[in-house]
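Colleague: I would like the atomic coordinates for the input below:
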Amino acid sequence: MILPASTSRFTYRLMSRLRLPPPPPRSKSMSAFLPPPSASPPHRPLFRLTLPKSFADNADAPAAALCFTTAGVITVLISVGGLTRLTKSGLSMVHWSPHKLSPPQTQEEWEGEFEHYKKFPEWQQRKGMSLDEFKFIFYWEWGHRMLGRLVGGIYGTGLGLLLLTKKVPTGYHGRLFGLMALGGAQGAVGWWMVKSGLTEDRRGDHKEIRVSPYRLAAHLCTAFVTYSGLVWTGLELMYPEADRRQVAGNVQKRIQEMVPKVDQAQILKNLRSFRGAAIATTGLTFITVASGAFVAGNSAGNAYNDWPLMNGQFIPITDIKEDYPNEGPFYRKFFENTALVQFDHRMLAYLTTGAVAGTVYTGLKLNGGAIGQSLKLLTPQAITALKATGAVAVAQVSLGISTLMLNVPIHLAATHQLGSLALLTSGLCLTHSLRYLAPRANVVAKQAAKVAVK
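Modeller: Just a heads-up that it's a prediction; the model follows:
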C-alpha cells in the first residue's frame, strides 16, 4: 500500500487497526474522494454524542431561564455603563439616594441638582456647561444606576418565586444566593468607584478629574464575574451532570470498541489537552478584558492611534520611561502609564487571538480527518461553540483595531466592549460543552460501565 507523504506513522497504524482506507492523494477531481457506487458503508455502532436536555423536558428550566434572563439584562447594563464612561457622564450624580428612583422633575429641582454638581471638582473642567448639557450626562448615569436596580429586582423576584414554588434545583441554593450577593457587591463597588472621582486628589492624573483606574477595573471585572457566574450556572442547569456522564460513557465506549488499546490512552490525552486549552483560552480572555478596563481608566486608547506600531515604534520605550508615574514602584507603570497600559492590552489581545486560533485548529483537527470522522468524539454543542469562538475572535480583533485607528469613536468603542463580552461568553460555552471530557466524568463513566457488566 502506497501512502501519501503527509500521512504520519501513528495515523497509518491507527487507521490500519480501524480498518479504514488511507486518505487518497491530492487530486483536482473530487471523484477521487468519493467511494465507488457499489461500496456499502462499514458497520459502526451508533452513539448519541450530544447533550439531550432542553427546556421542554428539564425540571430545572425555570432556574436556568432566570440565570440567562438576568445575564441578558447585565449585558445591557455593561453596555450602558461603557457609554456612560465614553460620554464622561459617570460623575454627574454626586450623591447616592437608594430610596429615590425618579430624576428631577421640575425646573427648580434640576437647578438644585446642577448647583450641587458645581460643588465638586469636575465642574472646574466644565464651567461652560449649560443646564441642558448637564441633563444629558445626568440621564446617562441615572439610566445606568436604574438598570443596576432592575437587575437586582429581576433576579431577586425570580429567586423568591423559585423558593415559594420549591423549584430551586437541589444543591444550588448556595450558588444562587451567592450570585445575588455578588450583584449587590457590584453596586457597592460602583459607588466606591464614583467616590474616587469626587475629590481633588484625582486631579494629579494628567490634570483631569477621573475615577481611579483600579476601581474602574474592579467595577467592570465584578460585572463580568457576575455575568459569567450566571451564564455558567444556566448552562449547568440546562445540561446536568447526569447527561454529561451519559455522554462521557458513550465516548469511552466508542473509543474502547473502535480503537486499539495501545492507542486509547493517547486519544483520551488529546481530548483532555484540548479541553485544557479551551479553559486556558477563556481565562486569558478574562485577563485581556481586565487590561481593557485599565486602558479605559487611563484614557489610553486615545494616545496611540496607529497600528501595528505605537507612534512609529513597536515598543514606545521613551514614552514608557517618561510618562506618568515617574516616581513610586515600577509595577505602577503597568496600571497607570498610558503607553505601557495600551502596549500590555495589545500584547494580551495578540496572545488571546493566538490561543483562540490554536484551540479552534486543535478541535477541528480532532473531529476531522479519517480518524476523527469515524470516532466523532466532540458533541454538536462543542463544535458550535468552537466555531462561534473563532468567528467572534476575528470580529473582536477587527473592532479593536478599527476603534484604535479611528481615535475611539463612541459607537465603535461601545461595540468593542460588547465584543469582549461575546468572546468571553463563547469561551464559557465552549469550556462547558467539553465538561464531559473531564477526568472525573470519564472515571465515573468507567465505574458505571464496570458495574453494568457485572
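Colleague: contacts, neighbours, all on C-alpha from now
Modeller: Noted.
Colleague: count of neighbours near His173?
Modeller: His173: 12 surrounding residues under other Cα atoms under 10 Å.
Colleague: how close does it get to Lys253?
Modeller: Distance from His173 to Lys253, counting by Cα to Cα, to the nearest Å: 35 Å.
Colleague: just Thr84 next, same as before
Modeller: To Lys253, Thr84 is 54 Å away according to Cα to Cα.
Colleague: what about the two, which has more around it?
Modeller: Comparing Thr84 with Lys253 by other Cα under 10 Å, the one with more neighbours is Thr84, at 22 against 17.
Colleague: How far does the one helix or strand that one maps to sit from its chain's centre?
Modeller: Mapping Thr84 onto the secondary structure by DSSP states H and E places it in helix 61-86. Between the mean C-alpha point of helix 61-86 and the mean C-alpha point of its chain there is a distance of 13 Å (Cα atoms, centre = their mean, to the nearest Å).
Colleague: what sits against Pro409?
Modeller: Thr403 (Cα atoms under 8 Å, 6 or more residues apart in numbering).
Colleague: In the stretch 101-250 of the chain, mark out all the strands, start to finish.
Modeller: Ranges of strands in the stretch 101-250 of the chain, per DSSP state E, counting those that start in this stretch: none exist.
Colleague: Quick one: the helices in it, in order.
Modeller: Counting by DSSP state H, counting those that start in this stretch, the segments of the stretch 101-250 of the chain that form helices are 107-117, 131-164, 173-195, 213-238, 241-258.
Colleague: got the angle for the third one vs helix 213-238?
Modeller: The directions of helix 173-195 and helix 213-238 differ by 160 degrees, with axes from the mean of the first three to the mean of the last three Cα atoms, to 10 degrees as the criterion.
Colleague: ok now helix 173-195, how far from the chain's centre?
Modeller: For helix 173-195, the separation from the chain centroid amounts to 19 Å (computed by Cα atoms, centre = their mean).
Colleague: who does it touch, helix- and strand-wise?
Modeller: helix 131-164, helix 213-238 (3 or more Cα pairs under 8 Å, 6 or more residues apart in numbering; DSSP states H and E).
Colleague: For the longest one, which residues meet the burial criterion?
Modeller: Within helix 131-164, the residues that qualify as buried by neighbour count (16 or more other Cα atoms under 10 Å) are 134-135, 137-145, 147-152, 155-156, 158-159, 162.
Colleague: what's the answer for stretch 332-350, then?
Modeller: Within stretch 332-350, the residues that qualify as buried by neighbour count (16+ other Cα under 10 Å) are 333-346, 348-349.
Colleague: Next, the structure of the following sequence, for comparison with the previous one:
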Amino acid sequence: MTDTAIQADARIFKEIERIDRNRRSVRIWLGVVLVAIFALVLVGGATRLTDSGLSITEWKPIHGVIPPLSAEEWDEEFSLYQKIPEFSQINKDMTVEEFKSIFWWEWAHRLLARSIGVIFGLPLAFFWLTGRLERRLRLPLAGIFLLGGLQGAIGWWMVASGLTQRVDVSQYRLAVHLTVACLIFASVAWVWRGLCRHSGQLYPHSGASHFAAFTAVLVLLQIYLGALVAGLDAGLTYNTWPLMDGALIPDGLDAMSPLWINAFENVKTVQFLHRMNAYLLILVVVVQFVYLNLRLPNSPHANRGLVLLGLVLIQAMLGIVTLIWAVPIDWALAHQGMAMIVLVFSIAHWRGFYGEYVRDTDIAVVR
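Modeller: Presented below is the predicted three-dimensional model:
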C-alpha cells in the first residue's frame, strides 16, 4: 500500500470517527427530547383528568412563564377564570385556594411545552451552525421544530373552545392536539432510530416492513380514538368488558344523524370504535409476530415483534382495568403513558428495517 493510500485511509478513518462522535451527540439530544415529550403528554393527561385545562384563560407565550406571585395576582387570575362557563356552571363554589390546585397543573403543562421548544431549538441551532448535523437531517428536524410551534397554537385553539360556550374543550380539538403531539414524538423517534446501530439485516420493501408500518399507523389511530374517548368522558360509561352495554355489538351505535357524526360525538360509538381498533391492533401484532418468526426466524426483527406484542398486550390490560374501574387517574395515566411507549417502539421497529442513515460522505460503514 502506498503512502498516498495510507493517508487516504487515515483521513477516511478520522472522518468516520468525527461523524460517529457527532451522531452520538445528536442521538443523546434527541433521546432527551423524547423523554421530555413523553413527560409533556403525561402532564397533559393529568391536566385533563383533573379538569385543570381551562384554569388559564389567556395565551401569553412569553409572560405566561411567570405564575402569580402575590395575593393580588392570584385574585386577578381567579377573576378571569370566574368569567368562563366552567366556573359558573360547575365550580361556582370554588375558592382561590382550590383554584390554585388546578392552575398549577395547566401552568406546569404550558411551562413544559415551552421548555421543549428550548430543549429542541437551541441544540438544533448549535448542531446545525457548527456543522455537526448531517445535511440530510437538517430539513426534517427543522420541520419537526416548526410543527412544534404549530402545536403551541393548536393547544391554545383547543383551550379557546372551552372558554365561551362549553364547560370543557372540544373533543375534536383535543384529539388533534394529542395526535399532533404524537406525530412530533414519532418523527423524533424515527430520526433517533436512524442514528442508532442496526443489525445489517435490512428488508425495507418487504412484507415485514409493511406490517410494521401498518402497525404504527394503527397505534396512532388508537391514540386518536383514545383522545375522543377522553374528550367525551366516554370512559366513564359502559364500564364492563368484554361486553358493552350487555352485548358484543351494542345497540345505538347509529343513534345520531348524520351517520358519520356518531364516530365523533356519540359516546357509545366512540368507545366502541376504540375497543374495536384495539382488537384489530392486537390481531395485526399477533399476525406480524407469526410472520416474522416464519420468514425471519431468530432475527432482530422477530425479537422486536415479540417485544411489541408484549407491550400491546400490557397496554390492552391497562385499558381494560382503566375502563372497569371508571378511569382512576393513576391507571388512566399509566394507560396513556404505555400508549406512548407502544408508539415509540412501533416506530423504532418500523425504522429498524431501513438501517442507518447513509453518511453524507458516502462512506460505507462495516459494523
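Colleague: TM-score of the superposed pair?
Modeller: The TM-score (TM-score structural alignment, normalised by the length of structure 2) is 0.87; 340 aligned residues with a Cα RMSD of 2.3 Å.
Colleague: circling back: using TSV, lay out the helices and strands packed on helix 173-195 of structure 1 together with distance to Val94 of structure 1.
Modeller: Supplementary listing: these in TSV, determined by distance: least, Cα to Cα, whole Å:
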stretch	distance to Val94 of structure 1
helix 131-164	10
helix 213-238	17
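Colleague: just so I know, which of those lies nearest Tyr436 of structure 1?
Modeller: With distances scored as Cα to Cα, the stretch of those nearest to Tyr436 of structure 1 is helix 213-238 (11.8 Å).
Colleague: Where in structure 2 does the closest one align, residue-wise?
Modeller: Helix 213-238 of structure 1 lines up with residues 171-196 of structure 2 when matched by TM-score structural alignment.
Colleague: try stretch 331-339 of structure 1
Modeller: With TM-score structural alignment as the criterion, stretch 331-339 of structure 1 aligns to 260-268.
Colleague: What is the end-to-end distance of that stretch?
Modeller: Chord length of stretch 260-268 of structure 2, first to last residue, is 13 Å (Cα to Cα).
Colleague: just the angle between the helix ranked longest in structure 1 and helix 241-258, please?
Modeller: Looking only at structure 1 and at elements set by DSSP state H, the helix with the highest residue count is helix 261-297. Using the same axes, to 10 degrees, one finds that helix 261-297 of structure 1 and helix 241-258 are set 140 degrees apart in direction.
Colleague: ok, residues contacting the very next helix or strand once past helix 261-297 of structure 1?
Modeller: Next in sequence after helix 261-297 of structure 1, counting helices and strands by DSSP H and E, comes helix 317-322. Counting by Cα under 8 Å, 6+ apart, the neighbours of helix 317-322 of structure 1 from elsewhere in the structure are Lys333, Asn337, Thr338, Ala339, Leu340.
Colleague: now swap in stretch 446-454 of structure 1 and tell me
Modeller: The set of residues that contact stretch 446-454 of structure 1 without belonging to it, under Cα under 8 Å, 6+ apart, is Gly249, Gln252.
Colleague: The same query, at a cut-off of 6 Å, please.
Modeller: When contacts are taken as Cα atoms under 6 Å, 6 or more residues apart in numbering, stretch 446-454 of structure 1 has no neighbours outside the stretch itself.
Colleague: Would you pull up how far that stretch lies from the middle of the chain?
Modeller: 38 Å.
Colleague: Check stretch 399-414 of structure 1 too.
Modeller: Per Cα atoms, centre = their mean, the displacement of stretch 399-414 of structure 1 from the mean C-alpha position of its chain is 20 Å.
Colleague: tell me, it lands on which residues of structure 2?
Modeller: Correspondence between stretch 399-414 of structure 1 and structure 2 is established over residues 318-333, with TM-score structural alignment as the criterion.
Colleague: buried stuff in that stretch?
Modeller: Within stretch 318-333 of structure 2, the residues that count as buried by 16+ other Cα under 10 Å are Leu318, Gly319, Ile320, Val321, Thr322, Leu323, Ile324, Ala326, Val327, Trp331, Ala332, Leu333.
Colleague: got it, and stretch 303-315 of structure 1?
Modeller: Of the residues in stretch 303-315 of structure 1, those scored as buried under the neighbour-count criterion (16+ other Cα under 10 Å) are Ala303, Tyr304, Asn305, Met310.
Colleague: which residues in structure 2 does that stretch match up with?
Modeller: Using TM-score structural alignment, stretch 303-315 of structure 1 corresponds to residues 237-249 of structure 2.
Colleague: returning to that earlier point: could you tell me how far the match of helix 213-238 of structure 1 lies from the centre of the chain?
Modeller: 5 Å.
Colleague: what does stretch 87-97 of structure 1 give?
Modeller: In terms of Cα atoms, centre = their mean, the centre of stretch 87-97 of structure 1 is found 28 Å from the chain centre.
Colleague: Please work out which residues of structure 2 line up with it.
Modeller: Matched against structure 2 by TM-score structural alignment, stretch 87-97 of structure 1 falls on residues 50-60.
Colleague: Quick one: end-to-end length of that stretch, please.
Modeller: With Cα to Cα as the measure, stretch 50-60 of structure 2 spans 22 Å from end to end.
Colleague: Please tabulate the contacts of helix 317-322 of structure 1 in JSON lines, including the columns secondary structure and distance to Pro62 of structure 1.
Modeller: As requested, those are arranged in JSON lines below (DSSP: H, G, I helix; E, B strand; the rest coil; distance: Cα to Cα, whole Å):
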{"residue": "Lys333", "secondary structure": "helix", "distance to Pro62 of structure 1": "47"}
{"residue": "Asn337", "secondary structure": "coil", "distance to Pro62 of structure 1": "47"}
{"residue": "Thr338", "secondary structure": "helix", "distance to Pro62 of structure 1": "46"}
{"residue": "Ala339", "secondary structure": "helix", "distance to Pro62 of structure 1": "48"}
{"residue": "Leu340", "secondary structure": "helix", "distance to Pro62 of structure 1": "46"}
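Colleague: What helices and strands are in contact with the helix holding Thr84 of structure 1?
Modeller: Using 3 or more Cα pairs under 6 Å, 6 or more residues apart in numbering; DSSP states H and E as the contact criterion, the neighbours of helix 61-86 of structure 1 among helices and strands are helix 131-164, helix 213-238.
Colleague: Next, the buried residues of the last one.
Modeller: Neighbour counts over helix 213-238 of structure 1 (16+ other Cα under 10 Å) mark 213-238 as buried.
Colleague: Tell me which residue lies nearest the centroid of structure 2.
Modeller: For structure 2, the residue lying nearest the average C-alpha position, counting by Cα atoms, centre = their mean, turns out to be Cys182 (2.8 Å).
Colleague: ok, now how distant is it from Glu98 of structure 2?
Modeller: Between Cys182 of structure 2 and Glu98 of structure 2 the computed distance is 32 Å (Cα to Cα).
Colleague: Then Leu163 of structure 2?
Modeller: Here Leu163 of structure 2 is placed at a distance of 19 Å from Glu98 of structure 2 (Cα to Cα).
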